[in-house]
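Novice: This is the structure alone, sequence omitted:
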């Protein structure tokens, strides 16, 4: 059950300072009008304002109050009867009933806050006008109910999310791999905020990777006198522009990768909040980053430079490059064939590459939507079940089990939430997927409700364990291929060094 956040003395002081600074700012902006004294009318003489502050009046009032209290005390001592005692007992009984009702209400509140093992937790980032927040929504699959469990107010427009179970600030420093429920949020700012989802009414993130050097508290409400003079200083290793993509490494749990509008890809150590590597392979904004689900040091990145890159984090200077037809929108590794990588672009095209081949032509290319394909996702428990979402407001289900054949569209559904911007399968429920649209609403689809989908894929659900074993046996080929590319790149660099040196001397 999530804990309720308790404000510290430091946070209370911060809130008081914010209120005071708000009042000062309002006072500075308010236009004061001079009112001539002769326009102020005097109060009637009957009010005796000239003697209003004299102490005698205060003494008289206190005397009056004191005598009244004494009379009430005497009356209460003299007039207590059996009826009064009975009334008091009835009041006590009614209070007891109220206490019992309060306890029941509290128990109901506890039940509402409790997240049960079968509940599906969904993170939803919302923005309306200048207000942004992160909603933790709960879907009770058994009852078909969906509700907002709690929400976190975000200081900036959210661009990307990545859930993690790694605590960036462990309570016990000796237990570095402490678990929890956290989410990394990328915004238009260069910093990456990590929020604790287990605490209600949280005011600030548990950790910030990169971003401004000054603390968040100082930046929340800068003083008017220093607002113009304040220079933004970034922490060492920080991005310098918006953070557009994030992905947490499920195996190396302290590692998070980020892609930015500053054209770089960074790998972070969540525990130390330091940047481990900065990769500058792209020449435009980095829209997508994804760790390979099986070979966990292999990373895919995609940029608006129309290139899809695959590299090994142990040899970041070596990479394989694959061309794209337009600006990339989404990428995904095939969970049961981890050497296959899918990318979707704004021209509605989906391509699939075998990253071991380092070939310029994809295994598969097909027109998934008439407009932009905003998101792609594989069903984690059903080999070959693949979904695409588009700005055309629809989700399409495809059979992408055999990448060397033309994929077949099994079904199409309009989600009725406007143009779709995000979509993903649930990793714990085979056929369930969720998507977010322009209307600002989350839509869930139990795709097995369509008989054609259930009939087509149901037989594959029982075979998922065997498929995952076969996939694990093949993943080593990816790293070996990239390592071979690394060796070739190093040889080529050694041959080019003398030429580069001569040109610099000229």
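Specialist: Sure thing, it's come through. Just so we're clear, the structure is a prediction, and the values are computed from it rather than from any experiment.
Novice: Only C-alpha atoms from now on, for both contacts and neighbour counts.
Specialist: Will do.
Novice: So what's the residue count around residue 284?
Specialist: If you count neighbours by other C-alpha atoms under 10 Å, residue 284 ends up with 18.
Novice: so what's it up against?
Specialist: 261-263, 303-305 (C-alpha atoms under 8 Å, 6 or more residues apart in numbering).
Novice: Columns neighbour count and secondary structure on top of those residues, output as JSON lines?
Specialist: JSON lines is the format used below for these (neighbours: other C-alpha atoms under 10 Å; DSSP: H, G, I helix; E, B strand; the rest coil):
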{"residue": "261", "neighbour count": "21", "secondary structure": "coil"}
{"residue": "262", "neighbour count": "19", "secondary structure": "coil"}
{"residue": "263", "neighbour count": "21", "secondary structure": "coil"}
{"residue": "303", "neighbour count": "27", "secondary structure": "strand"}
{"residue": "304", "neighbour count": "21", "secondary structure": "coil"}
{"residue": "305", "neighbour count": "18", "secondary structure": "coil"}
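Novice: one more structure, for comparison:
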């Protein structure tokens, strides 16, 4: 073919004045977070390496990839997203995540800063005295936890407040604006495995302990007994409010028990089910589809449940995911049937559309 000039690169072609590198554009497109993207934060422990990986999920484009990650100094035990940023003087809103660790501290990372080397703030970092030793405040109160931080909950109604539960049996309320402990509740009698703030009442906290106790706590008064209390066999794994009916809460244990409790009455249990063989390490309630509940267990099973208005439980579906023991799961806040599940083997985390299970679709139509 005559009269045709070929160039090894578009940069060498004098007739192409706007240079566009397709690989570079594709990379930029992957970095850009779109309005219909969801971010999935995954805390990983692989041998002696600890990472926080941030994945992008987009249902429309079927995208699922690791967007960026952070290297952690200590094993992560729990995490909680925070939409409050004290450094944002305009709106006060942010895109942060808090991690509880084995070393008593809470590290807060800014998800908008890719591959940062350090958290933007560390809660509970005890200053050294002149002798180089950690100290307490002169009034005798602690400055944070004295053991591992194993549970976290951000208060959406009072955005500058973060609650943490520790292996030291303490619940600490942190002032994010001041980056320090604002209140330390009396010891709960056992390790505080799981906590969650009430959706409407900004002082009411639901807590589950390793001695099998579940409590509803009014944080306004340190001296008062719990508002309500329940006692279960085994250790409490997870507690969450039923956000469709706040007179109910959901409890799971390390003995495989799933319970719906009446939050108005101590020791009042509306329904119970043997959900898994072994601990029920994950539980999540759809934010969109009323009554759609998922549990994850040490038996490697994902189970789907329906909560009736009465609190009665019906098992809809169960499946083995081949992810090893399942540790956690969370519903997509924008799409009622999409679930992220974390395990101990294989790809470690997987996105599942529950609509592909016929029984689930039939139960919630």
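Specialist: Right, received. Where do you want to start? Worth saying up front: this structure is predicted, and the values here are computed from it rather than measured.
Novice: before we move on, back to that, columns distance to residue 213 of the first structure on top of the contacts of residue 284 of the first structure, output as JSON lines?
Specialist: Shown next, in JSON lines, are these (distance: C-alpha to C-alpha, whole Å):
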{"residue": "261", "distance to residue 213 of the first structure": "20"}
{"residue": "262", "distance to residue 213 of the first structure": "18"}
{"residue": "263", "distance to residue 213 of the first structure": "21"}
{"residue": "303", "distance to residue 213 of the first structure": "28"}
{"residue": "304", "distance to residue 213 of the first structure": "29"}
{"residue": "305", "distance to residue 213 of the first structure": "30"}
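Novice: Relative to residue 85 of the first structure, which of those residues is nearest.
Specialist: residue 261 (75.8 Å; C-alpha to C-alpha).
Novice: Now which residue in the second structure aligns to the closest one?
Specialist: Using TM-score structural alignment to pair residues, one finds that residue 261 of the first structure aligns to residue 167 in the second structure.
Novice: Give me the distance between that match and residue 192 of the second structure.
Specialist: In this view, residue 167 of the second structure and residue 192 of the second structure are 6 Å apart by C-alpha to C-alpha, to the nearest Å.
Novice: any residues in contact with both of these two?
Specialist: Common neighbours of residue 167 of the second structure and residue 192, using C-alpha under 8 Å, 6+ apart, are residue 150.
Novice: What range does stretch 134-144 of the first structure cover in the second structure?
Specialist: Going by TM-score structural alignment: stretch 134-144 of the first structure matches residues 52-62.
Novice: For the stretch 251-365 of the second structure, which segments count as helices?
Specialist: Assigned by DSSP state H, counting those that start in this stretch, the stretch 251-365 of the second structure shows helices spanning 358-363.
Novice: any idea where the strands of it begin and end?
Specialist: 257-262, 269-274, 280-285, 292-297, 301-307, 313-320, 326-331, 338-343, 349-353 (DSSP state E, counting those that start in this stretch).
Novice: Format those strands as JSON lines; extra columns: distance to residue 215 of the second structure and mean neighbour count.
Specialist: As requested, these are arranged in JSON lines below (distance: least, C-alpha to C-alpha, whole Å; neighbours: other C-alpha atoms under 10 Å):
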{"stretch": "strand 257-262", "distance to residue 215 of the second structure": "11", "mean neighbour count": "22"}
{"stretch": "strand 269-274", "distance to residue 215 of the second structure": "13", "mean neighbour count": "16"}
{"stretch": "strand 280-285", "distance to residue 215 of the second structure": "18", "mean neighbour count": "25"}
{"stretch": "strand 292-297", "distance to residue 215 of the second structure": "21", "mean neighbour count": "25"}
{"stretch": "strand 301-307", "distance to residue 215 of the second structure": "22", "mean neighbour count": "21"}
{"stretch": "strand 313-320", "distance to residue 215 of the second structure": "22", "mean neighbour count": "16"}
{"stretch": "strand 326-331", "distance to residue 215 of the second structure": "22", "mean neighbour count": "22"}
{"stretch": "strand 338-343", "distance to residue 215 of the second structure": "27", "mean neighbour count": "21"}
{"stretch": "strand 349-353", "distance to residue 215 of the second structure": "31", "mean neighbour count": "16"}
